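Student: dropping a prediction and its sequence here:
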Amino acid sequence: MKPGFVRLICLAALFLFTAGSTWAQGFHQLTIDDFKGEPRNDQYTVAYTNCSIGFHYQAHREKNYYMLDFNIVLTMNNYKSWMDKKRITTNELLEEVLRHEQGHYTIAYMEQQELLRAVGKTVFYADYQRVAQAIFDRIDAKYKQLNLDYDADTQHMQNKAQQISWNAYFKKRLTYMPPD
């Protein structure tokens, strides 16, 4: 049986005020071992990828502005991500599912990278809390919509032509991603 809907909910972690420094992990290629959660009993969903982005910073005053040290971490939540391996009956189907789920992870990675670039270019003043939150909210909304568009366009990987198009888009975005 072909898998039905494959989707991702990319949860944004709470906005916390904790010490940290700017740090980003590298891109991760998903494997079947990344899906450790229990499959849901859902006839339309064969896999689910759950990522979160932790957005933390420490602020310190410098003359008339604030320096913010950011720690923006993308986490693949393995135990919330799952794959119904009983319904994936061929290696070809497994590759298709992983490729689609990789798209969701790639969207989360692109969000993390854009957040890092945006805060790195921002001068913060006394309203740094509001400004930092506004940056996060704006970029997070953009990538939530991109996730929705991805699943709608690919029909949760069922539209093979659209899936190929999105795969090419992701490859190009990763190849030409600006440095941190």
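Tutor: Done, it's in. Residues are numbered from 1 along each chain as shown.
Student: please make it C-alpha for all contacts and neighbour counts, starting now.
Tutor: Noted.
Student: tell me the contacts of Gln29?
Tutor: Neighbour list for Gln29: Gln102 [criterion: C-alpha atoms under 8 Å, 6 or more residues apart in numbering].
Student: check the gap between it and Ala59 for me.
Tutor: To Ala59, Gln29 is 33 Å away according to C-alpha to C-alpha, to the nearest Å.
Student: next one: Ala12
Tutor: From Ala12 to Ala59 the distance is 21 Å (C-alpha to C-alpha).
Student: can you check Gly103 too?
Tutor: 34 Å.
Student: those two: who's more crowded?
Tutor: Gly103 (24 against 17; other C-alpha atoms under 10 Å).
Student: the structure to be compared is supplied as follows:
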Amino acid sequence: MKTLFIILSLLIVMPLLSFRQDFKEPEQLDWAIHFKGKPDNNSPFYALTAMTWKYSYASTVYRNRVEIKLQNEISIDRNRSWVKLDKVRTEEGRQNLLHHEQGHVNIQYILYLEADRVLKNRNYSVKTYKTQISQLANEISNYFDTMQKNYDEETEHGSNHKMQAEWDRIISDKMEESIAASNSK
């Protein structure tokens, strides 16, 4: 019986210890897990989901051609993400807010897919590949930063339910498109 308890405990605890995301789909937000940061009381907003995108690569030049091995990763910074749940009066309101924040994560996931596709599938110049990769990465980052800002502005941070539904469709379509493109390589 004691052995069974230990095995069951490990089965429950081990997934919680692993912070490595497999990136097969966007991470699903949970107030208790992802929002550990101290809320900004000066902010008019009820939640902030802090995320990062990191990339690195190793390059090989062979016969005047550059090949890169890309490492591409996204993550949610749990210690910088925060929520003011005490300001949201209803459970429906909390769920709507979480849904809006999930939209930010889904956009970040599309960034991951697009960065992987774009950065890996280019012919780079031997002389300027480092600059080319850096410029492409900056363009991708800027594009998705703008998308995140537009998402917040147009949905009024999730409070405009009609625009939230429209953005849900946009994000879903873009995610399907990006998944299909990454699967076709």
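Tutor: That came through, no problem. This is a predicted model, so every value here is computed, not measured.
Student: TM-score of the superposed pair?
Tutor: After superposition, the two chains reach a TM-score (TM-score structural alignment, normalised by the length of the first structure) of 0.82; 158 aligned residues with a C-alpha RMSD of 1.7 Å.
Student: how big is the offset of whichever strand in the first structure runs longest relative to the second structure?
Tutor: Longest strand of the first structure, by residue count under DSSP state E: strand 45-62. Following the fit onto the second structure, the mean deviation recorded for strand 45-62 of the first structure is 0.8 Å by mean C-alpha distance after the TM-score superposition for the first structure.
Student: other SSEs contacting that strand?
Tutor: strand 5-12, strand 65-76, strand 82-83, helix 91-120 (3 or more C-alpha pairs under 8 Å, 6 or more residues apart in numbering; DSSP states H and E).
Student: state the number of residues packed around Met26 of the first structure.
Tutor: That one is not Met; residue 26 of the first structure is Gly. 9.
Student: now Phe144 of the second structure
Tutor: 18.
Student: how about Val6 of the first structure?
Tutor: Around Val6 of the first structure there are 22 residues (other C-alpha under 10 Å).
Student: ok, Gln164 of the second structure next?
Tutor: Gln164 of the second structure: 22 neighbours (other C-alpha under 10 Å).
Student: so which helix or strand takes in it?
Tutor: Assessed by DSSP states H and E, Gln164 of the second structure sits inside helix 161-183.
Student: so what touches that helix?
Tutor: For helix 161-183 of the second structure, using C-alpha under 8 Å, 6+ apart, the contacting residues are 100, 103, 106-107, 109-110, 113-114, 116-117, 151, 154-155, 158.
Student: run the last query once more with 6 Å
Tutor: Contacts with helix 161-183 of the second structure, where a contact means C-alpha atoms under 6 Å, 6 or more residues apart in numbering, come from 110, 155, 158.
Student: please identify the most buried of the helices and strands packed on strand 45-62 of the first structure.
Tutor: strand 82-83 (a mean of 24; mean count of other C-alpha atoms under 10 Å).
Student: that one: how far from the chain's middle?
Tutor: Strand 82-83 of the first structure sits 17 Å away from the centroid of its parent chain (C-alpha atoms, centre = their mean, to the nearest Å).
Student: that one: average distance to aligned residues in the second structure?
Tutor: Mean for strand 82-83 of the first structure is 0.7 Å (mean C-alpha distance after the TM-score superposition for the first structure).
Student: against which helices or strands is that strand packed?
Tutor: strand 45-62 (3 or more C-alpha pairs under 6 Å, 6 or more residues apart in numbering; DSSP states H and E).
Student: for the strand it packs on, buried residues please.
Tutor: Within strand 45-62 of the first structure, the residues that count as buried by 16 or more other C-alpha atoms under 10 Å are 45-59.
Student: now do stretch 118-132 of the second structure
Tutor: In stretch 118-132 of the second structure, counting by 16+ other C-alpha under 10 Å, buried: 119-120, 124, 129, 132.
Student: measure Glu67 of the second structure to Glu114 of the second structure for me?
Tutor: Taking C-alpha to C-alpha, one finds Glu67 of the second structure at 18 Å from Glu114 of the second structure.
Student: ignore the last one, Phe35 of the second structure
Tutor: 26 Å.
Student: quick one: the spatially most central residue of the second structure from Lys54 of the second structure, how far?
Tutor: Nearest to the mean C-alpha position of the second structure, by C-alpha atoms, centre = their mean, lies Gln108 at 3.1 Å. Gln108 of the second structure sits 11 Å away from Lys54 of the second structure, going by C-alpha to C-alpha.
Student: which residues are in contact with each of these two?
Tutor: With C-alpha under 6 Å, 6+ apart as the test, Gln108 of the second structure and Lys54 reach no residue in common.
Student: who's sitting farthest from the centroid in the first structure?
Tutor: Lys63 (35.8 Å).
Student: who are the contact partners of it?
Tutor: By C-alpha under 6 Å, 6+ apart, Lys63 of the first structure has no neighbours at all.
Student: quick one: it from Arg130 of the first structure, how far?
Tutor: For Lys63 of the first structure relative to Arg130 of the first structure (C-alpha to C-alpha), the value is 19 Å.
Student: also Ala141 of the first structure?
Tutor: Applying C-alpha to C-alpha to Ala141 of the first structure and Arg130 of the first structure gives a distance of 16 Å.
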